[in-house]
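A.B. asks: Based on what follows, work out the 3D shape:
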Amino acid sequence: MKKSLALLVLLLSVSFYGQKKIYYTEDFKELRSTEGATYYSTYEDTKEGTTRTTYFIDGTKRNYDEFSNLKKRIKDGNSITWFKNGNKEKELIYKKGKIDGVSNLYYENSQIKRSENYKNGEFIDGKCFNENGTEITFFPYYVQPEFPGGIKEFYKYVAKNFKSPNTSKGIMKIEFVVETDGTLKDIKMVQWINHGMSTEALRVLNNSPLWIPGKIDGKDARVKYGIPITIN
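C.D. replies: The predicted structure is shown next:
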């Protein structure tokens, strides 16, 4: 009897979770209620894992994703995004968290914008089109931000300007956002040696020359970036 009751409670919990709505701001910060919400998501457990469907607050579908492990955010299956007008914006297929197969992006008028082939997360080839359907010169969807002259020049800049406050050695890992104007914002240490070293590393990055901003679909974009700094 106790086992049956426990199973019933578990099934009810799974069912409740699947029906529960999670509300989010425009930047996808979770909210406790509909106040200030731009989107909400619902979840459903399947044999393969979990599906998540996200809607605009008015109930219009925004995106659908299949996960083999939701907790670890491992996508496995279809991932579809829609424009507010209901037309598809993006179609991708994931295998064990990596894009695999043909992915398509569209204009709001439903005309295909780009079609790309991937294998185990690696880009193979692709085509780009204008809004009239005419093929144009291909350009990558995602371009990482870059320090002027490349990563070697960045480390030269660090070596020249970093003033060690003590004799400690090790590796620091730093994350930051490269803004569209090339400035660095939201700089934070994710691995440090000690307070003195961290303070000096942050000073050097705060005084960094402007970076070349990253691009998403051909347009300058805010891009999160991570980098290690080794102190020998």
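A.B. asks: CA only for contacts and neighbour counts going forward, please
C.D. replies: Will do.
A.B. asks: From residue 82, how far off is residue 189?
C.D. replies: Per Cα to Cα, to the nearest Å, residue 189 is found 36 Å from residue 82.
A.B. asks: Please disregard the earlier target; I meant residue 180.
C.D. replies: For residue 180 relative to residue 82 (Cα to Cα), the value is 25 Å.
A.B. asks: ok, now residue 93?
C.D. replies: Distance from residue 93 to residue 82, by Cα to Cα: 15 Å.
A.B. asks: repeat for residue 28
C.D. replies: Taking Cα to Cα, one finds residue 28 at 16 Å from residue 82.
A.B. asks: Those two: which has the busier surroundings?
C.D. replies: residue 82 (19 against 12; other Cα atoms under 10 Å).
A.B. asks: Can you tell me, leaving aside adjacent residues, what's nearest to that one?
C.D. replies: residue 88 (4.3 Å; Cα to Cα, 6 or more residues apart in numbering).
A.B. asks: ok, how many other residues are close to the one you found?
C.D. replies: Residues within reach of residue 88, counting by other Cα under 10 Å, total 22.
A.B. asks: I'd assumed residue 81 was in contact with it.
C.D. replies: Yes - using Cα atoms under 8 Å, residue 88 is in contact with residue 81, at 6.0 Å.
A.B. asks: would you say residue 199 is within a strand?
C.D. replies: No - applying DSSP: H, G, I helix; E, B strand; the rest coil, one finds residue 199 to be helix, outside a strand.
A.B. asks: Helices of this structure, start to end?
C.D. replies: Under the criterion DSSP state H, the chain contains helices at 2-19, 151-161, 195-206.
A.B. asks: Tell me which of those helices lies nearest to residue 47.
C.D. replies: helix 2-19 (13.0 Å; Cα to Cα).
A.B. asks: Just give the closest residue to residue 165, not the sequence neighbours.
C.D. replies: Among residues not flanking residue 165 along the chain, residue 196 sits closest, at 5.9 Å (Cα to Cα, 6+ apart).
A.B. asks: Alongside the first, I'd like the structure of this one:
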Amino acid sequence: MKGLFISLLFLLVPKVCFSQSASIDRKVYLDSTWSETTSENYKYYRIVKDYYSEKDLYVINDYYKSGVLQMEGTSKTKDGNSKEGEFTFYYENGYKKAVTHYVKSSPNGKCAEWYENGNKKLEGEYIEDEKTFFGTLKVVQFWNSKNEQTVIDGNGDYEEVSEFFFASGKVKEGYKDGLWQGSDQKMGYTFSENYENQKLISGVSVDSDKVSRNYKVVEIRPVPKKGYEDFYKHVSKKFKIPNMPKGVGGKIFLKFIVDKEGQIINPEIIKGIGYGADEEALRVVSSYTNFAPGEIRGIKVRCTFSLPIAIQPME
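C.D. replies: Got it, this is the predicted structure:
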């Protein structure tokens, strides 16, 4: 008799879709948000090595439109959304941008960063934290854009800078300490936070409508209100295994979004097994309506998850 097994691992993943390719490797055109687009409107493209082979790890290479390598690493799933192992990122001028180690799609372990001119920027380590999206960064050494080392052996002035985000403050023994202030232009908010003994004591964010929100955790993952066990039981109980030929089974990989209201929307099959099982997986997951939404600095956000469901073949 067939059985249903649900992997207990949820992975936060970027929203990326994939196009068809006739070659053994798969090429995907991506826009500036890393979503699938056409060959006429892409900014990046991705090559998945040996896409049509069954492997434990798939080699994933992303490229700028110019053909310069942007990222190289490995993924447990052939869509590239389950990072595992060391990833190296590059600027379009060819200089190395960052080296980060991933475990279960989250940064974990030693990391390093460089500026676009090749100067060293950061030496640090990501510490696993189940409550956050990306773990906690422990800063060991840091150089500012003027090539001045402002953090030495975990102590000094540190800046977090990306295309839309900026924050600055002090670190002590590698962790944020005292007053930190910053802004996120993409999400449209400013914030002020106080840290003590390696922990966030309090924070307040102010959005573009001047609405302020107090928080004590920077990032909160979406979670089932009654716990993950309730969600797993729901899928196991409601999943009606269709009639399939003897010996047919395998894993169904799907992804979905938990929106700002905690609803599951846009479920999509990444890899299916056919025979009606894929459609049933979409139906069952969509029918669960008891998630608490994710938050960043007190602001509710949409998050994308992937979920494998394993169908045991009939003997």
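A.B. asks: In contact with residue 79 of the first structure, which residues?
C.D. replies: Residue 79 of the first structure makes contacts with 63-66, 90-94, as judged by Cα atoms under 8 Å, 6 or more residues apart in numbering.
A.B. asks: Which ones among the residues you listed map onto strands?
C.D. replies: When the contacts of residue 79 of the first structure are checked against strands (DSSP state E), the matches are 63-66, 90-94.
A.B. asks: Just among these, which is most surrounded?
C.D. replies: Using other Cα under 10 Å as the neighbour criterion, residue 66 leads these with 26 neighbours.
A.B. asks: Can you give the distance of stretch 99-113 of the first structure from its chain's centre?
C.D. replies: Its chain's C-alpha centre and that of stretch 99-113 of the first structure lie 18 Å apart, by Cα atoms, centre = their mean, to the nearest Å.
A.B. asks: List the contacts of that stretch.
C.D. replies: Contacts of stretch 99-113 of the first structure (Cα under 8 Å, 6+ apart): 83, 85, 87-94, 114-122, 128-133.
A.B. asks: So what touches stretch 60-71 of the second structure?
C.D. replies: Stretch 60-71 of the second structure has contacts (Cα under 8 Å, 6+ apart) with 42-49, 72-75, 80, 87-94.
A.B. asks: where along the stretch 101-250 of the second structure do the strands fall?
C.D. replies: 106-114, 120-127, 136-143, 149-152, 155-161, 165-172, 175-184, 189-196, 199-207, 212-215, 219-220, 223-224, 250-258 (DSSP state E, counting those that start in this stretch).
A.B. asks: Mind putting those strands into CSV with distance to residue 100 of the second structure?
C.D. replies: Shown next, in CSV, are these (distance: least, Cα to Cα, whole Å):
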stretch, distance to residue 100 of the second structure
strand 106-114, 5
strand 120-127, 9
strand 136-143, 11
strand 149-152, 20
strand 155-161, 16
strand 165-172, 19
strand 175-184, 18
strand 189-196, 25
strand 199-207, 23
strand 212-215, 28
strand 219-220, 20
strand 223-224, 26
strand 250-258, 24
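A.B. asks: among those, which is nearest residue 305 of the second structure?
C.D. replies: strand 250-258 (5.4 Å).
A.B. asks: what range in the first structure does the closest one sit on?
C.D. replies: Strand 250-258 of the second structure corresponds to residues 170-178 in the first structure, going by TM-score structural alignment.
A.B. asks: what's the mean distance for the matching stretch versus the second structure?
C.D. replies: Compared with the second structure after fitting, stretch 170-178 of the first structure has a mean deviation of 2.1 Å; criterion: mean Cα distance after the TM-score superposition for the first structure.
A.B. asks: Now do the buried residues in that stretch.
C.D. replies: Within stretch 170-178 of the first structure, the residues scored as buried using 16 or more other Cα atoms under 10 Å are 172-178.
A.B. asks: Looking at these, which is nearest residue 139 of the first structure?
C.D. replies: Nearest to residue 139 of the first structure among those, with distances taken as Cα to Cα, is residue 178, at 20.6 Å.
A.B. asks: OK, contacts around the closest residue to that closest one other than its chain neighbours?
C.D. replies: The shortest distance from residue 178 of the first structure to any non-neighbouring residue, by Cα to Cα, 6+ apart, is to residue 184 (4.8 Å). Residues in contact with residue 184 of the first structure (Cα under 8 Å, 6+ apart) are 176-178, 205-206, 208, 210-211.
A.B. asks: Using CSV, lay out these together with distance to residue 152 of the first structure.
C.D. replies: Formatted as CSV, the contacts of residue 184 of the first structure follow (distance: Cα to Cα, whole Å):
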residue, distance to residue 152 of the first structure
176, 18
177, 19
178, 18
205, 15
206, 18
208, 14
210, 15
211, 13
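A.B. asks: out of those residues, who's nearest residue 143 of the first structure?
C.D. replies: For the contacts of residue 184 of the first structure, the residue nearest residue 143 of the first structure by Cα to Cα is residue 178; the value is 12.1 Å.
A.B. asks: Spit out the contact partners of that closest one.
C.D. replies: 145, 184-185, 211, 213-214, 222-225.
A.B. asks: let's see it at 6 Å
C.D. replies: Contacts for residue 178 of the first structure (Cα atoms under 6 Å, 6 or more residues apart in numbering) come out as 184, 222-223.
A.B. asks: Format those residues as CSV; extra columns: distance to residue 49 of the first structure.
C.D. replies: Formatted as CSV, the contacts of residue 178 of the first structure follow (distance: Cα to Cα, whole Å):
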residue, distance to residue 49 of the first structure
184, 38
222, 32
223, 30
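A.B. asks: Just name the closest of those residues to residue 14 of the first structure, please.
C.D. replies: Set against residue 14 of the first structure, the nearest of the contacts of residue 178 of the first structure by Cα to Cα is residue 223 (36.2 Å).
A.B. asks: The equivalent of the closest one over in the second structure and residue 294 of the second structure, how far apart?
C.D. replies: Aligned counterpart of residue 223 of the first structure in the second structure: residue 303 (TM-score structural alignment). Distance from residue 303 of the second structure to residue 294 of the second structure, counting by Cα to Cα: 7 Å.
A.B. asks: Residue 152 of the second structure too?
C.D. replies: 35 Å.
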